[in-house]
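1. predicted model and sequence follow; I will ask about them next.
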Amino acid sequence: MSTVAVAVSDGILHFELSLAYELLGTPPPASAPVADWYEVSICGTGPVRADGRFLLDPDGGLDLLARADTVIVPGWADVDVDPPADLVAAVRAAYDAGARVASLCTGAFVLAAAGLLEGRRATTHWAHADALAGRFPGIEVDADVLYVDEGRVLTSAGKAAALDLCLHLIRRDHGSAVANAVARRLVVAPHRPGGQAQFIATPVPEPDDHPLSDLLAWAGRHLDRPMTVEDLARRANMSSRHLGRHFRTMAGTTPLQWLLNQRIRRAQELLETTDESVEAIAGATGMGTATTLRRHFNRAVGVPPDAYRRTFRTRRPHEPAGDGHASRRKIP
């Protein structure tokens, strides 16, 4: 079982703390069972006060961080004040012991104080990005993204972007099917603008009473087919303009961009779970050719399909020893 330690101290933000505990501490729905889900502990030096209001009694001391597989540092309330030295030292010790360390929102200031962001790209809440860059000039601060994955060090932007990062961790560890099941349970919005080349899509359908529910479900089942806005509009018994308004309200994007996002998401799942060629996956996702898939995939995800496949095959701890090919399935 993978162990997760959430590092807390006076001045921690309760939203990010609660979010991390909820996402990583609650097993996924029965539709996506996982045998080795996370064991989550909250670690701090005695009772701590979150947001200056909520008193929290940790499960154990900060020394437990060094024994965890993953350490989560929630948002830090007062970025103008140095975080406690014992917290900074414990986070650094955990990293040196081999832990993966992730910060949520302004938790990046704790990672920066621990020296974990030096020479790395990182992000935090946009309102505090200049402060982070000014105090730690050795960090390449990117304020335009939802989160940054630097391998064993990850940082997220503010509040809801912390959810994106936690889902990303789940996806890295357990694959897209499990991450998507968790996202559906949380009723996460299907589109998150942010200008990021990210490893995660949020393909969550709207509630059943939404006017586009049937269309979204149908499109998701037929991603191998070519589709135009007119095709989608006819299927939904709407004009193209009316359909576009619904998509902008629901997803903050156009019908074609939503469709492309779903094709990319499907390609991610197939790259993770099958041995099919990029050409075959291009056909199964309606991209047509491997060249087209590579172009769109690289632009949306930030790496080529082959590199994505290698990354997620090596990062999934529940996969059996060996090259994993024997357990891979064909495209359904």
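-> Looks like it arrived, so ask away. Numbering: from 1, shown residues only.
2. switch to C-alpha atoms for all contacts and neighbour counts from now on
-> Noted.
3. please name the nearest non-neighbouring residue to residue 279.
-> Nearest residue to residue 279, sequence neighbours excluded (Cα to Cα, 6 or more residues apart in numbering): residue 290, at 4.5 Å.
4. alongside the first one, take a look at this:
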Amino acid sequence: MTSREFRPHRVAVLALDGLLPFELGIPHRIFGRPRDARGRHLYEVVTCSVRPPGPVETDADFTVHVTHGPEALATADTVIVPASHERGPVHDEGRLTDDLAAALARIRPGTRLASICTGVYVLAAAGYLDGRPVTTHWAHAEHLQRMFPRIRVDADVLFVDDGDVLTSAGVAAGIDLCLHMVRRDFGTAVANEVARSTVVPPHRDGGQAQYIHRPVPDPQLATTAAARAWALTRLHEPIQLRDMAGREAMSVRTFTRRFREEVGVSPGQWLTRQRVERARHLLESTGLSMDQVAREAGFGTAQSMRQHLLQTLGVTPTAYRRTFRAASGI
């Protein structure tokens, strides 16, 4: 891409009355960091309102002044709706307020849409989510499903990527979602650098299950953290469940239960995800053959790796490498 052709990906963040300031700031923090090899910002982030420029109420003791009106939505490549207090400008019967409906009508077909926490109510009320899998804060999941029975709510994940529509769970899960979009757009290396500068993990283990209130466990009970750390250094080797359980001196049954409680997924699901992330890194940053990448990531064969990447990322290893090695200039 020449300098004349370069245009950053434009992200419009829709600030609604009653917004939660933390969630509003997430897209600016995450998308404001990535730069290319020439130091150019890969994203342009603008905040807009459904009204002409002016103050927008928050759920705190201050307002924010937004300098863009709804016209900014018409120029966006991605539109993000952060959380606002409760359901924000969505009526009890699931209808949008008139000004919000008019603002959303400005979004161009094909624009990527995303929500953080209860921002999902806006996308659902606008009809963007019918028939799609979505998530939101676990405390609102049942209500969201009742209000919009045509969507499929999964309360046990941090975010859902359904292609052109993405939704996240509550609060800090918005960071996970935005990092995922950076990873999808520009690769693991760029997303990892953003995570480092933001002082957050590039990929959090598990889903929302680990954050739902439970009785406080006995502090004397063992955890599975050491087994996970041990496995991460041996992803290229065959790892059996009994091996991980043995690291913690637990039975397989006890280890599996504790692992799910702490991480939110099964040990097998967690291992697969770590191996996919390892394969992504190798595909982006090395010239190893597909067979070599598969062995280093612990998939054994290129065909096995291909199946897992297709299932997880929706692309083949060859297509993934073509996209992200070219973007990194390797």
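-> Thanks, I have the structure now. For clarity, every value in this text was computed on a predicted model and none was experimentally measured.
5. how many neighbours does the alignment partner in structure 2 of the residue nearest to residue 279 of structure 1 have?
-> Residue 290 of structure 1 maps onto residue 302 in structure 2, with residues paired by TM-score structural alignment. Residues contacting residue 302 of structure 2 under the criterion other Cα atoms under 10 Å number 17.
6. residue 302 of structure 2 and residue 292 of structure 2, how far apart?
-> Distance, residue 302 of structure 2 to residue 292 of structure 2, by Cα to Cα, to the nearest Å: 8 Å.
7. got it, and residue 200 of structure 2?
-> The span separating residue 200 of structure 2 from residue 292 of structure 2 equals 30 Å under the rule Cα to Cα.
8. who has more neighbours, the two?
-> For residue 200 of structure 2 versus residue 292, neighbours defined as other Cα under 10 Å are more numerous around residue 292 (17 against 14).
9. what's that one aligned with over in structure 1?
-> Matched by TM-score structural alignment, residue 292 of structure 2 corresponds to residue 280 in structure 1.
10. can you tell me the closest non-neighbouring residue to residue 46 of structure 2?
-> Nearest to residue 46 of structure 2 is residue 12, by Cα to Cα, 6+ apart, at 5.0 Å.
11. what does that neighbour align to in structure 1?
-> Per TM-score structural alignment, residue 12 of structure 2 is aligned with residue 5.
12. average offset between the helix or strand hosting its match and structure 2?
-> Under the criterion of DSSP states H and E, residue 5 of structure 1 resides in strand 3-7. For strand 3-7 of structure 1, the mean deviation from structure 2 after alignment is 0.7 Å (mean Cα distance after the TM-score superposition for structure 1).
13. could you list every helix and strand in contact with that strand?
-> In terms of contacts (3 or more Cα pairs under 8 Å, 6 or more residues apart in numbering; DSSP states H and E), strand 3-7 of structure 1 is packed against helix 14-25, strand 39-43, strand 70-73.
14. outside of the next helix or strand after the last one itself, list whatever touches it.
-> Stepping forward along the backbone from strand 70-73 of structure 1, the first helix or strand reached (DSSP H and E) is helix 85-96. Helix 85-96 of structure 1 is contacted from outside by 7-9, 44, 62-63, 65-68, 71, 101, 110-111, 113-116, using Cα atoms under 8 Å, 6 or more residues apart in numbering.
15. ranges for the strands of the stretch 151-300 of structure 1?
-> Listed in chain order, the strands of the stretch 151-300 of structure 1 (DSSP state E, counting those that start in this stretch) span 153-156.
16. what does stretch 165-183 of structure 1 correspond to over in structure 2?
-> The aligned range for stretch 165-183 of structure 1 in structure 2 is 177-195, by TM-score structural alignment.
17. what's the span of that stretch, first residue to last?
-> One end of stretch 177-195 of structure 2 sits 12 Å from the other (Cα to Cα).
18. show me which residues of that stretch are buried.
-> Within stretch 177-195 of structure 2, the residues scored as buried using 16 or more other Cα atoms under 10 Å are 177-183, 185-192, 194-195.
19. kindly report the same for stretch 243-250 of structure 2.
-> Neighbour-count burial for stretch 243-250 of structure 2, counted by 16+ other Cα under 10 Å, picks out 244-245, 247-248, 250.
20. of those residues, which belong to helices?
-> Of the buried residues of stretch 243-250 of structure 2, the ones assigned to helices by DSSP state H are 244-245, 247.
21. what about the equivalent of residue 140 of structure 2 over in structure 1, neighbour count?
-> Aligned by TM-score structural alignment, residue 140 of structure 2 pairs with residue 128 of structure 1. Using other Cα under 10 Å, residue 128 of structure 1 has 20 other residues around it.
22. tell me how far residue 128 of structure 1 lies from residue 107 of structure 1.
-> Going from residue 128 of structure 1 to residue 107 of structure 1 by Cα to Cα gives 11 Å.
23. likewise for residue 234 of structure 1?
-> From residue 234 of structure 1 over to residue 107 of structure 1 the distance is 48 Å, taken as Cα to Cα.
24. those two - which one has more neighbours?
-> Neighbour totals were compared for residue 234 of structure 1 and residue 107, and residue 107 leads with 28 against 14 (other Cα under 10 Å).
25. hang on, isn't the more buried one packed against residue 75?
-> Yes. At 4.2 Å, residue 107 of structure 1 counts as touching residue 75 under the criterion of Cα atoms under 8 Å.
26. can you pull the contacts of residue 255 of structure 1?
-> Taking Cα under 8 Å, 6+ apart as the contact definition, residue 255 of structure 1 lies against 229, 243-244, 247.
27. how close does the longest helix that structure 2 contains sit to structure 1?
-> When secondary structure is assigned using DSSP H, the longest helix within structure 2 turns out to be helix 267-285. Mean deviation of helix 267-285 of structure 2 from its aligned counterpart in structure 1 after superposition (mean Cα distance after the TM-score superposition for structure 1): 4.4 Å.
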